[in-house]
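S.K.: My questions are about this predicted structure, shown below with the sequence.
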Amino acid sequence: MVKVVADTNIYISALFWRGNPYKVIHLCFEGKAKLVISRQIIDELERILLTDGKFELPREDVALYSEIILSHAELVCPAFTLNVIIKDPADDRILECAVEGEVDYLVSGNKHLLDVKEFQGIKIVTARQILEILGV
């Protein structure tokens, strides 16, 4: 089964809109691909949903979303730190999860990550690209 890490922006898009990121996350929830996540990704997602002026969701809703994600994903704990994405070092947390989880694909809408294209054999793709790869 294909293993994927989704960037935080994919989870946020999946929560609020019904486009390709939504389809990717729900395909993973349905078992069509294995979703891998780290505590750092969950923490960033929760921070954005709780404090970003565009969202500021109730804490209970954010906790429920995190719980749903965690119930459908393999949780990994990267034991190393990368320094690859100079323009946005927070994106290194996504790469760390991908490497630790030995995933096939990292799915992102983030230009800094997409420009890397591949890292240690992990292909970095858009939501649309992973849907094509999965034959959807």
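M.R.: That came in fine, so what should we check first? Residues are numbered from 1 along each chain as shown.

S.K.: Please count neighbours and contacts with C-alpha atoms only from this point.
M.R.: Fine.

S.K.: For stretch 103-113, give me every contacting residue.
M.R.: The list of residues contacting stretch 103-113 from outside it, by CA atoms under 8 Å, 6 or more residues apart in numbering, reads 2-10, 36, 85, 87-88, 91, 95, 98, 114, 121-127, 130.

S.K.: Between the two ends of it, how far is it?
M.R.: Stretch 103-113 has an end-to-end distance of 15 Å (CA to CA, to the nearest Å).

S.K.: now stretch 66-84
M.R.: 27 Å.

S.K.: in it, what's buried?
M.R.: Residues 66, 69-70, 72-73, 75-76, 78 are the ones in stretch 66-84 that count as buried (16 or more other CA atoms under 10 Å).

S.K.: so how far is it off the chain centroid?
M.R.: Relative to its chain's centre, stretch 66-84 lies at 9 Å (CA atoms, centre = their mean, to the nearest Å).

S.K.: The host helix or strand of Glu44 packs against which elements?
M.R.: Taking DSSP states H and E as the criterion, Glu44 maps to helix 39-51. Where contact means 3 or more CA pairs under 8 Å, 6 or more residues apart in numbering; DSSP states H and E, helix 39-51 is packed against helix 8-16, helix 59-71, helix 91-100.

S.K.: try this one side by side with the last:
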Amino acid sequence: MAEEPEPHPALIKSGKVRELLFKTAEKKAQLAQSRGILEEFLEVVDDPRIGKYIIEDDVIAFPRTTGTLATIARTRSRFKVVEEDPSADIVLRAAHDGRAEYIVSGDRHLLTLREFRKIKMVTVSQMLDILERAEGEHRRQIDGT
């Protein structure tokens, strides 16, 4: 039996984002990404203001690791929703075409939308709360209470 991949700890050393990433590894949540999201990630970490805090090996390992945890959404949609931030549209398209229920983000452009085509925009904390409630409900069903 193959071992489940572990989230790469170097880029996300602690906190709620790391906790959520581990929940995807435990199959308690499903991560979706797209080529556009990966390209956006590489563009962001290539920015000298951010890149100076990151080790190149970690940048290479992170997409590889999340790629093993994620479903890759083939984005065909071309809609434009967020004029101020075209990169937000990349995330919306991936979520829409990947049939996501939630977008987990700290991006104010996405969070302001609250919902788009039945996809809810939530923060990491909100998603962890949603998963906690779902786990509690699942335990109650198993226990018969």
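M.R.: Good, I have the coordinates. Predicted, not measured: the structure shown is a model, and the values here were computed from it.

S.K.: TM-score for the pair, please.
M.R.: Here the TM-score of the superposed chains, computed with TM-score structural alignment, normalised by the length of the first structure as the reference length, equals 0.82; 123 aligned residues with a CA RMSD of 1.7 Å.

S.K.: hmm, back to that, highest average neighbour count across the helices and strands packed on helix 39-51 of the first structure?
M.R.: helix 91-100 (a mean of 22; mean count of other CA atoms under 10 Å).

S.K.: By how much does that one deviate from the second structure on average?
M.R.: Here the mean offset of helix 91-100 of the first structure against the second structure after fitting is 0.3 Å, by mean CA distance after the TM-score superposition for the first structure.

S.K.: Provide the aligned range in the second structure for that helix.
M.R.: Aligned by TM-score structural alignment, helix 91-100 of the first structure falls on residues 88-97 of the second structure.

S.K.: what does stretch 112-128 of the first structure give?
M.R.: Aligning stretch 112-128 of the first structure against the second structure (TM-score structural alignment) gives residues 109-125.

S.K.: And Ala29 of the second structure, what's its match in the first structure?
M.R.: Match for Ala29 of the second structure (TM-score structural alignment): Ala33.

S.K.: got a list of what the residue nearest the centre of the first structure touches?
M.R.: Geometric centre of the first structure, nearest residue: Ala6, 1.9 Å, by CA atoms, centre = their mean. Listed by CA under 8 Å, 6+ apart, the contact partners of Ala6 of the first structure are 35-37, 94, 106-108.

S.K.: out of those residues, which one sits closest to Thr51 of the first structure?
M.R.: Nearest to Thr51 of the first structure among the contacts of Ala6 of the first structure is Ile94, at 20.2 Å by CA to CA.

S.K.: Surely the closest one touches Ile42?
M.R.: No - judged on CA atoms under 8 Å, Ile94 of the first structure makes no contact with Ile42 at a distance of 10.6 Å.

S.K.: pretty sure Cys28 of the first structure is touching His72, no?
M.R.: Yes - counting by CA under 8 Å, His72 is a contact partner of Cys28 of the first structure at 7.5 Å.

S.K.: distance from the host helix or strand of Lys123 of the first structure to the second structure after superposition?
M.R.: Lys123 of the first structure belongs to strand 122-125 when assigned by DSSP H and E. Comparison of strand 122-125 of the first structure with the second structure after fitting gives an average deviation of 0.4 Å (mean CA distance after the TM-score superposition for the first structure).

S.K.: Many thanks, we can stop here.
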